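1. sequence first, then the predicted structure:
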Amino acid sequence: MKLYGYFRSGTSHRVRIALNLKGLDYESMSVNLAQDQQLEPEFKALNPQGLVPVLQTNDLQLFQSPAILEWLEETYPDTSLLPKDSAGRMRVRALSAMIGCDIHPINNRRILQYLRNELSVEEEQVKLWCQRWINDGFTALEKLLAEDKERGDFCYGDSPTLVECYLIPQVYSARRFGVDMSAYPIIEAIDKHCHTLQAFIDAEPSNQEDAL
C-alpha cells in the first residue's frame, strides 16, 4: 500500500495511526501542501478533489479518511478499532464524528488559506478562529468522557479505537494553534497514554520523512 499524505495533515495522521495499530506495511508518499502539490495534475489524477490522504492498493484508490478508516476496519478486522456491540460502535463513531465533522473541517488548511488570502484576516484572528472551534468541540468531548464511568485509559474502553485516530491528530493541531490543553485533563491524559504506544509514536508528524 502507498499512503499519499503530508506530515502535518491531520487526516493523513489519523490514517497513519490506524495503519500502524493494525500492523500494516505501507509506503509514505509525500504531497507537500505548503507547496500546493495537491493541486498539481499528477496528484489530481489520484484524487480530483486535490485533498490528502489517498491510500493506494493493488486494486483500489481510496480517498476521504473516514472511508479509508472504515475500509481498513472491514478489510483487516483482526485488530479491531470498533467495539463488538452496536451501542459501542455507535458511541465510537459519534465521538469520532465530533472531531472529524465538527472540529477539523473548519480548521483545515483550505479554510484557513481562504481566511488569510481571500478575506485578508490577520494571523492572530485566524488563530482565534481555530481556538474557538477546537475549544467548543473539546469542551463537549471532555464532558462526555468524564460522564463515562466505564471508560478505561482511552476514549472508549481499555484499548485504542477509531476515536483515538481522530483525537490525537486534533490534539496536535490544538497545540499548534495555542489551545490551553490544561482545560481538558481527560483528553490530555488519553493523549499522553497513547504516546506510550509505538503505533502513535511512529505516526507523529515530527517522525515523518517529510517533516520540515
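-> In hand now; what should we look at? Residues are numbered from 1 along each chain as shown.

2. all contacts plus neighbour counts: C-alpha atoms, from now on.
-> Will do.

3. quick one: contacts for L81?
-> 73, 160-162 (C-alpha atoms under 8 Å, 6 or more residues apart in numbering).

4. what of V163?
-> Neighbours of V163 in contact, by C-alpha under 8 Å, 6+ apart: 92-93, 95-96, 155-156.

5. sorry, back to before: so which of the contacts of L81 belong to helices?
-> Using DSSP state H, the subset of those located in helices is 73, 162.

6. please compare the first structure with the one that follows:
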Amino acid sequence: MSGLVLHNYFRSSASIRLRAALNLKGLDYSYAAHHLRKGENRSQAYLVINPQGLVPALELDDGKVLTQSLAIAEYLDEIHPAPPLLPKTPLDRARVRALAYAIACEIHPVNNLRVLNHLRTVFGVDDPKISAWYRHWVGETFAPLETMLAGDTRTGRFCHGDEPGLADLCLFAQVVNNRRFDFDMKPFATIRRIYQNCLAMPAFANAMPEAQIDAE
C-alpha cells in the first residue's frame, strides 16, 4: 500500500491511535495537519474530505477516504494482517474490542475538544472545572479497566498477550492525553506498565504528539 494521506492533529488522541497503528504495520503515509483549535478541520476543503470535520481520516491512494480511528485500524488489519491488531479467536477478539471501546466509547466522547469547548463557551465552565470534568470521566473508566486488565490471565506485557494490539492503541493514546490534565496515574499500576511497554516501542514513541511536524 502506498500513497496514504493521514489527515490528523498532533494532539488528537484518536490521531495518536492511528499513527501508532500505521507505524506498527510499517505503512508509510503523508502527514496532513489540521489544527483543531484554529478550526482548520471545519474548512470547506476538509469537509469535502470528511463531512464530520473530525480527525483522523485516512485518504487511500485511489482517493477513497476512511474515517473513525478504530474502523480505519481494523481496515488496515484486514488488508495488512501482520502484525495483527486482533487475536485469532472470536472470544479473544471480543475481549480486545471491549477494552478498546471502554476508552474510545466511554472516555473519549465526553472528553474530546469539541465537548470541552462547548462546556466552556455555552455553559461558562472555567478551566479548573474543565480539568476536573476530564479527570472524573477518565477515572470512571480507568478504575474498572485496571481491574479488568489486572484480573485476567490473558493480560501480558500488553492488554492481551505479549504483543500490542487494538486495545493498546487506545490505552496508549489516552494515557498520553491524560498528561495535559494532571490525571493521577498512580492507582493504575497495570495500565502504567502497559503504557511504558508501548512507549518503549518505536511505533508508539514515534506517534507521540511531540514527535509530529505540527507539534507546538
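-> Happy to help now that I have it. Everything numeric in this text was worked out from a predicted model, so none of it was measured.

7. need the TM-score from the superposition.
-> Once superposed, the chains reach a TM-score of 0.98 (TM-score structural alignment, normalised by the length of the first structure), with 212 aligned residues with a C-alpha RMSD of 0.8 Å.

8. picking that back up, for I187 of the first structure, state which of the contacts of L81 of the first structure is nearest.
-> Nearest to I187 of the first structure among the contacts of L81 of the first structure is P160, at 13.3 Å by C-alpha to C-alpha.

9. need the counterpart of the closest one in the second structure.
-> Matched to the second structure by TM-score structural alignment, P160 of the first structure sits across from P164.

10. could you find the closest non-adjacent residue to its match?
-> With sequence-adjacent residues excluded and distances taken as C-alpha to C-alpha, 6 or more residues apart in numbering, P164 of the second structure is closest to F158, at 5.6 Å.

11. show me the contacts for the one you found.
-> 164-165, 168, 194, 197-198.

12. average offset between the lengthiest helix in the second structure and the first structure?
-> For the second structure, the helix with the greatest residue count under DSSP H is helix 127-150. Here the mean offset of helix 127-150 of the second structure against the first structure after fitting is 0.5 Å, by mean C-alpha distance after the TM-score superposition for the first structure.

13. next one: that helix to chain centre, how far?
-> Mean-position distance between helix 127-150 of the second structure and its chain equals 16 Å (C-alpha atoms, centre = their mean, to the nearest Å).

14. contacts for it next, please.
-> Helix 127-150 of the second structure is contacted by residues 99, 102-103, 106-107, 110-111, 116, 119-120, 155, 159, 178, 181-183, 188-191 when judged by C-alpha under 8 Å, 6+ apart.

15. mind listing the strands for the second structure?
-> Counting by DSSP state E, residue ranges of the strands within the second structure are 4-8, 29-33, 57-59, 65-67.

16. mean neighbour count and distance to P87 of the second structure added to these, as CSV?
-> Formatted as CSV, the strands of the second structure follow (neighbours: other C-alpha atoms under 10 Å; distance: least, C-alpha to C-alpha, whole Å):
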stretch, mean neighbour count, distance to P87 of the second structure
strand 4-8, 22, 26
strand 29-33, 17, 25
strand 57-59, 23, 24
strand 65-67, 18, 23
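
17. out of those, which comes closest to M208 of the second structure?
-> strand 4-8 (12.6 Å).

18. residues contacting the closest one, please?
-> 15, 28-34, 55-61.

19. for L91 of the second structure, state which of the residues you listed is nearest.
-> Within the contacts of strand 4-8 of the second structure, the smallest distance to L91 of the second structure is 27.5 Å, found for S15 (C-alpha to C-alpha).

20. that closest one against P56, yeah?
-> Yes: taking contacts as C-alpha atoms under 8 Å, S15 of the second structure lies within contact range of P56: 5.2 Å.

21. which neighbours do the two share?
-> Taking C-alpha under 8 Å, 6+ apart as the contact rule, the neighbours common to S15 of the second structure and P56 are 8-9, 69.
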